[in-house]
Structures are given as structure tokens and as C-alpha cells.
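S.K.: I'll drop the sequence and a predicted model, then ask my questions.
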Amino acid sequence: MTQTLFVLNGPNLNMLGQREPGIYGSLTLKDIENLCHSKASELGISVDFRQTNHEGQLVDWIQEAGLTAKGLVINPAAYTHTSVALQDAIRAVGLPVIEVHLSNIHARESFRHTSFVSPVALAVLCGLGANGYPMAIEALANHLDQGDA
């Protein structure tokens, strides 16, 4: 059976391509989704790619991933810095998680330097733009192949 990874995206990422391209780049979320599916296909796995502007929906999807997926790549966007609920959901499902950010959150405003997701993540990729997503998928697939899950 093919391994499935969830790739979850938080608020305002649906605005990529038009929202502050100097920070977030010119690719759209659909472009990033295509990059993720391409990398997954190359690795022989599948990706369930989703975006929402609602914190509770992300929590529901994390819980769903705990039942149906082998791992999770998440860009919680602004919820990175505010959501204990996301941390609790990730901790509860026990899946390996890689946190991704398009920009380097540590080179931005000080409130962005704190992540509630990082303490429960296997790894964090930030500042690599859209390339961080396929890198995270490959790293997670390698982690799972090595039996480290």
C-alpha cells in the first residue's frame, strides 16, 4: 500500500502569488501543491494537500492524519506563533511532523520567532521558499523508510 503524507497549510496561504511576493515568493499555493505531488510521485508515495484559514479545521485534519497517514508536513502560517491547540493535536496523534515556512521566521518580527509547533516537530525548514515543501516530503519519506517513525 502506498504511504500517504498529509501536507497542511494554514491561514492566508491561499493568497500566495499575490500576498507580499517579496517575502513569500511569486508561486501560488497550487504551484506548491504541484511541486509536492511531483516529489511524492518521484518517491512512490502520495500526498493529501490541503489549506484552510481556520484553526479548528487544521486540528481536525491533524487528527484525521493520525488515522490515515504516515506523516505530516505542516505550514501553520500565523497559527505557528499562537496555537497551543495545534501542538496538542500533533502530540496526540504521534505522527512524525515536519514544520515548513516559506520565509525565515527567525529573520522577521520578534513575535514570529516562537513556534508552538517546533517542540513537537521532527524538523523545521524555513526560509527556503517553496523548495522547503518537497525537501520536507523527501526528508519525511526518508525518515519513514529508515524505520525511525
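M.R.: Structure received.
S.K.: For the rest of this, base every contact and every neighbour count on C-alpha atoms.
M.R.: OK.
S.K.: what's in contact with stretch 111-126?
M.R.: 80-84, 86-87, 90-91, 96-106, 132, 136 (Cα atoms under 8 Å, 6 or more residues apart in numbering).
S.K.: hmm, try it at 6 Å
M.R.: 80-81, 87, 97-106 (Cα atoms under 6 Å, 6 or more residues apart in numbering).
S.K.: what do you get for stretch 57-73?
M.R.: For stretch 57-73, the surrounding residues in contact (Cα under 6 Å, 6+ apart) are Thr4, Leu5, Phe6, Val7, Leu86, Val93, Leu95, Pro96, Val97, Ile98, Glu99.
S.K.: Presented hereafter is structure B, for comparison with structure A:
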Amino acid sequence: MRCVFVLNGPSLNLLGVRQPEIYGRATLGDIESECRVLGAELGLSIDFRQSNHEGVLVDWIQEARGAAQAVVINPAAYTHTSVALLDALSAFDGPVIEVHLSNVHKRDAFRRHSYVSLRADGVIAGCGAEGYLLALRRVASLLAD
């Protein structure tokens, strides 16, 4: 099985209770369960993680270099600020898909810039929790090519 790291940034541990009108009612646990089910169907092993700390996310991306064939990442607020995440992702050789629950282009102007997008092979925004599943389908397609 091919391994995919699904990495989640700050405050995503509060999904379902934090601004559900923007981020939806699904919890991160709900999303993880759905990813594991679809991953199994697609022949992907899912390593699902969340941290509020930028350095931890950098460490996990570096770990993925030897342990995973792809990275799906919702960098949350670090999307707009983290050159460190961009640098770590740039050192990863496999596919990278960036996911955002909300449509960042309909929100505050600062949310329209993503450092992560400079490395991402695809960006999925505004599809809610389904965005993670779309990302896994895209990863499976890219790994099959």
C-alpha cells in the first residue's frame, strides 16, 4: 500500500465547534474516518495528523520524505504565512495536494495568498470535508501515472 500523510494545521482540532457556518459541522475525527475508508478503497494507507505548531508540521513533512508517497495538507492559517512549510514541501518529491474547507477566495483578502500553493500539485478549496476525499482521489490518480 502507498502511504499518504494527511496533515492538518492549527485550530483544525476544533472542527465541528469552531465557526461551523464557515468550516462545517464535521469533526476532524469524522474526516479522518472518511479518509481511512476511501484510502482503503484506493489502496492507500492514511497517516492522519494534526498540530497547532508550525515546527511539528515541518518535522512531519520531512518525515514524509522517507515514509510517504504523497502529502495532503490543510495548513490552515499557516497557508498565508509559512515559508517554512513551503521549504519543507519543496524538499518532498511526491505529489502534494493543498486542501481548504472554505473557499478562501470569498473571504478576507489576506487569505487569497498561499505559500503552500507554490509547491502544491493541486489545490482544493470550498468543498468542505469532501475536499479531503477529492484530494485522496487526485493523489491516487497521480500515483497511478
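M.R.: Yes, it's here. Predicted, not measured: the structure shown is a model, and the values here were computed from it.
S.K.: Please state their TM-score.
M.R.: For this chain pair, the superposition-based TM-score is 0.99 by TM-score structural alignment, normalised by the length of structure 2; 145 aligned residues with a Cα RMSD of 0.5 Å.
S.K.: May I ask which two of the contacts of stretch 57-73 of structure 1 are separated the most?
M.R.: Thr4 and Leu86 (20.2 Å; Cα to Cα).
S.K.: if we can go back for a sec, pipe the contacts of stretch 57-73 of structure 1 into CSV and attach distance to Ile62 of structure 1 and secondary structure per row.
M.R.: Listed next are the contacts of stretch 57-73 of structure 1 as CSV, based on distance: Cα to Cα, whole Å; DSSP: H, G, I helix; E, B strand; the rest coil:
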residue, distance to Ile62 of structure 1, secondary structure
Thr4, 13, strand
Leu5, 11, strand
Phe6, 8, strand
Val7, 10, strand
Leu86, 8, helix
Val93, 7, helix
Leu95, 9, coil
Pro96, 11, coil
Val97, 10, strand
Ile98, 13, strand
Glu99, 13, strand
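S.K.: What ranges does structure 2 have for its strands?
M.R.: 2-8, 44-50, 70-74, 96-100, 122-125 (DSSP state E).
S.K.: want to throw those into a markdown table with mean neighbour count and distance to Ala140 of structure 2?
M.R.: As requested, those are exported to a markdown table (neighbours: other Cα atoms under 10 Å; distance: least, Cα to Cα, whole Å):
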| stretch | mean neighbour count | distance to Ala140 of structure 2 |
| --- | --- | --- |
| strand 2-8 | 21 | 9 |
| strand 44-50 | 20 | 8 |
| strand 70-74 | 27 | 9 |
| strand 96-100 | 26 | 11 |
| strand 122-125 | 18 | 13 |
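S.K.: could those go into CSV alongside distance to Tyr23 of structure 2?
M.R.: Below are the strands of structure 2 laid out as CSV (distance: least, Cα to Cα, whole Å):
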stretch, distance to Tyr23 of structure 2
strand 2-8, 14
strand 44-50, 16
strand 70-74, 12
strand 96-100, 9
strand 122-125, 11
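S.K.: Mind telling me what Ala77 of structure 1 corresponds to in structure 2?
M.R.: For Ala77 of structure 1, the aligned residue in structure 2 is Ala76 (criterion: TM-score structural alignment).
S.K.: counterpart of Pro21 of structure 1 in structure 2?
M.R.: Per TM-score structural alignment, Pro21 of structure 1 is aligned with Pro20.
S.K.: now do Ala121 of structure 1
M.R.: Aligned partner of Ala121 of structure 1 by TM-score structural alignment: Ala120.
S.K.: neighbours of its match, just the number please.
M.R.: 20 (other Cα atoms under 10 Å).
S.K.: Please tell me how far it sits from Val72 of structure 2.
M.R.: Relative to Val72 of structure 2, Ala120 of structure 2 is positioned 9 Å away (Cα to Cα, to the nearest Å).
S.K.: Structure 1: helices as residue ranges?
M.R.: 21-24, 29-43, 55-68, 84-93, 132-145 (DSSP state H).
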